[in-house]
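Trainee: sequence first, predicted model second:
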Amino acid sequence: MNQYKLINLKGEGTFSEVWMAESLRTGKLVAIKCMKNVFANEEQVNNLREIQALRRLSPHEHIITLHEILYDKPSGRLVLVFELMDCNLYEHIKGRNKYLNPSKVKFYIFQLLKAIEFMHRNNIFHRDIKPENILLLGDHIKLADFGSCKRINSEHPYTEYISTRWYRAPECLLTDGYYDYKMDLWGVGCVMFEIIGLHPLFPGNNELDQVHKIHNILGTPPKEILDRFKKHATHMEFDFQPQHGTGIDKLLVNSNASPDCIDLIRKLLIYDPDQRINANQAINHEYFRELVEQEQYNLLQSNLKTQKVLKKNSMQSGYDDKQSRVGNENLIEDDRSSKRVYNYNKQSSKKSQSIPPPNKKKVETSFKNSYAHDLSTEEETMKFALPQINKPITYAQTLKKTYDPKKIKTQKRYLKQLSR
C-alpha cells in the first residue's frame, strides 16, 4: 500500500470498503477495494470467487478491470486495485426530477446485457445485479462486484439469502437455494424499470413483503409453478391468495417508455425462470434493433479498414496479393522442377552404377583416334572410342546391331566429364 495514496472513501459494504487512491508510480487515479476479512495464506486469496471470476472474464469492455492484487501475509489483509469509474448507476439517478433520455437508457441496458451474456457464456452468473454494482464512466457501463458470483454448472442448493432483496428473483425468495443464472435477468428487469421510472419496482421490507409486492404488480403465478417451488421450500408458507397484478404498463405511463421497452421488461420479469428470456435473446430483442445494426455496421467498417491497412502495408513492402499468388505459383513450379531434376539424377545414378568406371588412360588414347571419317566410302565409317569397346564400330553395324542410345548417351557423358 506504500505505492498508493488514499484520497477519499467511495463506498462501504458488508465485506469491503472502496477508496479512491492515487498511484505514486504513475500518478493515475484508481479504486482500491479493501477487504474486511483476514486471509491466512495466498491459497485462500486465489480461491476467492471475485478474483477467479475476474481472471476468467477479463478483459471485456463492459466488465471492471482488476489491475493488481495486494496481499500482506503477516497481517492477512487483502487489497484489490481496480480501474476508477465516475459513479454507479444508483448515484447517477439518485435525486433526479427528470427522466433520463430514452436512448441513453437503451444504451445503458444494452451494455449491461452484453456483460451478462459474456459472463453466462463463460459459465458464471453474478447473483447480485443492482444499480450499485453497475458502474459508469461517462456513458460507458461496466459490471462490478463479483464477490457473490457462482458457476452455472455447480450443484444445488445455493446460498438462500443472496442478492439485495429488492432485486431478488421469485425462485430465490421462495426456494431453499434452487435457482439458476436466470436470476440475473430478473435483476436486469428491475434495474431497467428503476432507471426509467426513477424508483425501485419491488421495495419489500422483508422476504414475505417482497413476494407480496411482486404479486401485486405481476399477479400470482399458476399453481403448477408454485407447486414446483414448494418442493424445494421449507422457510415460507405458500398460502398466497390468487390475484391479478396491476401490470408494469401503468407504472410507466408518464416515462416515455416505448412499447418495445415495456415488452422487454415484461419478458425479463417473467415469474417462471424457465419461461424468462436469456441474455442473448434480450440483446436481440426488437428494442435494441438499431444498436445491433449499428454495432454490425461498425464491425464491418473496422474489418474493411483493417484489410485496407494490411493491403497498404503489403504494397509498401512490394508484396501485394497478385504478386503473392504469382510468387506462390513460381515456387510451386520450381518445386516441381527440382523434383523432376532430383528424380532424373536419381535414375541416372542407378544406371551409372551398372556401368564400370572408365579407365582414364584408355579413354584419352582412344579419344585421339576417334571420329575417323572417310566420306568417299559408301559406309561412311564412324569410329567411337568407348571404354568397354576396343575396336572401331562402323556406322552400318551401329544401326543394325550394336546401337544402343541409352548406353551411348551415358558414355558420351563420361567422355565430356573427363574432357573437362
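Mentor: Thanks, I have it.

Trainee: drop to CA atoms for contacts and neighbour counts, all remaining ones
Mentor: Will do.

Trainee: can you pull the contacts of the closest residue to Leu57 other than its chain neighbours?
Mentor: Nearest residue to Leu57, sequence neighbours excluded (C-alpha to C-alpha, 6 or more residues apart in numbering): Met119, at 6.8 Å. Neighbouring residues of Met119 by C-alpha atoms under 8 Å, 6 or more residues apart in numbering: Leu57, Phe125, His126.

Trainee: which helix or strand contains Met119?
Mentor: Using DSSP states H and E, Met119 falls within helix 102-121.

Trainee: helix or strand right after that helix?
Mentor: strand 124-125.

Trainee: tell me the first helix or strand C-terminal of that next one.
Mentor: Once the chain leaves strand 124-125, the next helix or strand it forms, by DSSP H and E, is strand 134-137.

Trainee: what comes into contact with that following strand?
Mentor: Met85, Asp86, Cys87, Asn88, Leu89, Leu112, Ile141, Lys142, Leu143, Ala144.

Trainee: how near is the nearest residue to the first one once chain neighbours are set aside to Asn88?
Mentor: To tie it back to what came earlier, the one meant is Met85. Distances taken as C-alpha to C-alpha, 6+ apart put Leu137 closest to Met85, at 5.1 Å, once the chain neighbours are dropped. Counting by C-alpha to C-alpha, to the nearest Å, the gap from Leu137 to Asn88 is 9 Å.

Trainee: more neighbours, the two?
Mentor: Taking neighbours as other C-alpha atoms under 10 Å, Leu137 and Asn88 compare with Asn88 leading, 20 against 12.

Trainee: nearest residue to the more buried one in space, please, no chain neighbours.
Mentor: Once flanking residues are discounted, Asn88 sits nearest to Leu135: 4.1 Å by C-alpha to C-alpha, 6+ apart.

Trainee: report all helices and strands that the strand or helix carrying Gln296 contacts.
Mentor: Using DSSP H and E, Gln296 sits within helix 289-316. The contact analysis (3 or more C-alpha pairs under 8 Å, 6 or more residues apart in numbering; DSSP states H and E) places helix 289-316 against no helix or strand.

Trainee: for that helix, buried residues please.
Mentor: For helix 289-316, the neighbour count (16 or more other C-alpha atoms under 10 Å) marks Leu291, Val292 as buried.

Trainee: picking that back up, need the max-distance pair from the contacts of strand 134-137.
Mentor: Farthest pair in the contacts of strand 134-137 (C-alpha to C-alpha) is Asp86 and Leu112. Separation: 16.4 Å.

Trainee: neighbour count winner among those two?
Mentor: Per other C-alpha under 10 Å, whichever of Asp86 and Leu112 has more neighbours is Leu112, with 24 against 13.

Trainee: in contact with that one, which residues?
Mentor: His62, Ile134, Ile141, Lys142, Leu143, Val188.

Trainee: next, the one to line up against it:
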Amino acid sequence: MEKYTLMKQIGEGSFGKVWQAIKKQSGEYVAIKALKQRIYSWEECLNLKEVKCLRKINNHPNIVKLQELASENYRLYFVFEYMDCNLHQLMSNRKQYFSEAEVKNWCFQILQGLNYMHRQGYFHRDLIPKNLLVSNDTIKIADFGLAWEVDSCPPYTEYITTLQYRAPEMLLMSGQYNSKVDMWALGLIMAELITFHPLFPGTCEDDQLYKICNAIGSPTEESWAEGLELAKAHGYKFPTLEGNNLSLLIPSANDDEMSLIELLCSWDPCKRPTAAEALQHPLFQGCLQVPRPVFGDSETDAVNGENLASMSIDSCKMRLTPSVKKSGWKAKLIDWFLRWEPFSSLLLFVACILHMIYFMLWYL
C-alpha cells in the first residue's frame, strides 16, 4: 500500500472502511476499501464471495472497476476506481428534480449493469441508492459484499438489503428468493429518482408490508398465491386493502415510467421482468446498449477457467501484493496467535506472568 496516499475516509460499515486515496506515481484518485477480516493466504482471498463476484463481473462500464487487490499485515484492501458520489448523495444535494431523460439514462445504465451481473451468475441483494456510484453522466453498481451466485442452493439469509428496498419475499423471511429481488429494488429506486423520496418508507417489516399493500393492494390468490402461503407459514396476516393507484405516489411519472415501475413492483417475483426484459421496455426505445464485453461470456469463462484467472489477476490488475513476507517457524507462530485472536490478550497476559516468574527465580 506504499504506492498510495490516503486522503480522507469516505465510508464505513461492518466490513471495514473506505478511503479516498491517490496513486503517488500517476496522481490518479482511487477508492480503497479496507476489510476488517484478516486474510492469511492468496487462496483464502480468492474464496471470498466478493472477490469471486468481482472476478466475474469486472468488465462492464456500469459496474465499478476493481483495479487491484492488495494485502498488508494480514489485511485485504480493494482498490477501486474513484467515483464522485453515490446516488443518494446526488439526490440529497440537488435542488431540482431529474428530467425524464436523466431518469431514463440512470435506469438504463443500472439495468445494463444488472443484466450483465445476472448473466454472469450473480445477483446483488443490496441494491440501494448508496450502492450506486455516479461520476458525470455515468452510474455504476458497487459494493458486492452481499452478492450471491444465482445457481447456489437456498435457503439464503432473509435480512440482507436495507428495509425500504427489501422485496416482499424477503420481508416474509423466505430463503428461496432469486435475482428478482434486485428488480424489485430497481423499481423503488426508479420511483425515488422521480420523487426524491422512498416509495415505501416503512419503519419495520410489518409497516413496510402495510405500506406496500396500501399502495398496490394486498396480494390475492391470483396475484401471489405463494406469498399468501408464505405469510401463513410465518403467522403473518396481510391487511385487506384494495390499494391506491400507484401513480398517485409518483404523480410526475410519465406513462412509460409508471408502466415499468408497476411491473417491477409486482408481488409475485415470477411476474417481475428480468433485467434483459426490462431493457426492451418501450421506455428505453432508442437507447443504445453497451456492446458485450470481450470476456463477458459465462460459457467462455467456464471453459477457459485458467484464462479467466489470468485475465482477472494480470490484465485487470487484480493482484494480491503482500508487503510482509512470512517464512519459518516464527511466521507459523505469529499466524497461530493471529488465528486465535479472541484469546490473544489472555495468551499475552499468561506469557508476561511466566516471564516475570522466570526472572524472579533467576534473581533468587
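Mentor: Done, it's in. Just so it is clear, the structure is predicted and the values come from calculations on it, not from any experiment.

Trainee: sorry, back to before: buried ones from the contacts of strand 134-137 of structure 1, can you make that a PyMOL selection?
Mentor: Command for PyMOL that selects the buried part of these, burial taken from 16+ other C-alpha under 10 Å:
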select buried, resi 85+87+88+89+112+141+142+143+144
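
Trainee: on that earlier part again, tell me the counterpart of the residue nearest to Leu57 of structure 1 in structure 2.
Mentor: Using TM-score structural alignment, the equivalent of Met119 of structure 1 in structure 2 is Met117.

Trainee: what's the answer for Phe82 of structure 1, then?
Mentor: Checking TM-score structural alignment: Phe82 of structure 1 goes with Phe80.

Trainee: which ones are touching its match?
Mentor: Val30, Ala31, Ile32, Lys33, Val64, Lys65, Leu66, Gln67, Glu68.

Trainee: what are the ranges of the helices in the stretch 101-250 of structure 1?
Mentor: Per DSSP state H, counting those that start in this stretch, the stretch 101-250 of structure 1 carries helices over the ranges 102-121, 170-174, 182-197, 207-218, 223-230.

Trainee: average gap between the shortest one and structure 2?
Mentor: Mean deviation of helix 170-174 of structure 1 relative to structure 2 after superposition (mean C-alpha distance after the TM-score superposition for structure 1): 0.8 Å.

Trainee: distance of the residue nearest to Asn88 of structure 1 relative to Glu91 of structure 1?
Mentor: For Leu135 of structure 1, the distance to Glu91 of structure 1 - C-alpha to C-alpha - is 9 Å.

Trainee: neighbour count winner among those two?
Mentor: In this view Leu135 of structure 1 and Glu91 are compared by other C-alpha under 10 Å, and Leu135 has more residues nearby, 27 against 14.

Trainee: corresponding residue for that one in structure 2?
Mentor: Per TM-score structural alignment, Leu135 of structure 1 is aligned with Leu133.

Trainee: now do Phe202 of structure 1
Mentor: So, by TM-score structural alignment, Phe202 of structure 1 is matched to Phe200.

Trainee: does Glu12 of structure 2 count as helix, strand or coil?
Mentor: strand (DSSP: H, G, I helix; E, B strand; the rest coil).

Trainee: for it, which non-adjacent residue is spatially closest?
Mentor: Val18 (6.0 Å).

Trainee: show me the contacts for Pro198 of structure 2.
Mentor: Pro198 of structure 2 makes contact with Gln164, Leu188, Ile189, Ala191, Glu192, according to C-alpha under 8 Å, 6+ apart.

Trainee: what's the local residue count around the last one?
Mentor: As a burial measure, Glu192 of structure 2 scores 19 neighbours (other C-alpha under 10 Å).

Trainee: what's the spacing between the nearest residue to it once chain neighbours are set aside and Pro129 of structure 2?
Mentor: Once flanking residues are discounted, Glu192 of structure 2 sits nearest to Pro198: 5.5 Å by C-alpha to C-alpha, 6+ apart. According to C-alpha to C-alpha, Pro198 of structure 2 stands 10 Å off from Pro129 of structure 2.

Trainee: now the common contact residues for those two.
Mentor: Taking C-alpha under 8 Å, 6+ apart as the criterion, Pro198 of structure 2 and Pro129 both touch Ile189.

Trainee: for the equivalent of Ile250 of structure 2 over in structure 1, give me its contacts.
Mentor: In structure 1, Ile250 of structure 2 lines up with Leu252, judged by TM-score structural alignment. Leu252 of structure 1 makes contact with Ile196, Gly197, according to C-alpha under 8 Å, 6+ apart.

Trainee: surely Leu252 of structure 1 forms part of a helix?
Mentor: Yes. Looking at Leu252 of structure 1 with three-state DSSP, it is inside a helix.

Trainee: which residue ranges of structure 2 form strands?
Mentor: 4-13, 16-23, 29-38, 66-72, 75-81, 85-86, 122-123, 132-135, 138-141, 148-149 (DSSP state E).

Trainee: now distance to His355 of structure 2 too, for these, in TSV please.
Mentor: Converted to TSV, the strands of structure 2 look like this (distance: least, C-alpha to C-alpha, whole Å):
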stretch	distance to His355 of structure 2
strand 4-13	40
strand 16-23	36
strand 29-38	29
strand 66-72	30
strand 75-81	30
strand 85-86	53
strand 122-123	53
strand 132-135	54
strand 138-141	54
strand 148-149	49
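
Trainee: select, out of those, the one closest to Asp182 of structure 2.
Mentor: Across the strands of structure 2, closest to Asp182 of structure 2 is strand 122-123 (C-alpha to C-alpha), at 7.0 Å.

Trainee: could you name the helices and strands sitting against that closest one?
Mentor: Helices and strands touching strand 122-123 of structure 2, by 3+ C-alpha pairs under 8 Å, 6+ apart, are strand 148-149.

Trainee: what range in structure 1 does the strand it packs on sit on?
Mentor: So strand 148-149 of structure 2 sits over residues 150-151 in structure 1, by TM-score structural alignment.

Trainee: so of the strands of structure 2, which one's packed in deepest?
Mentor: strand 122-123 (a mean of 26; mean count of other C-alpha atoms under 10 Å).
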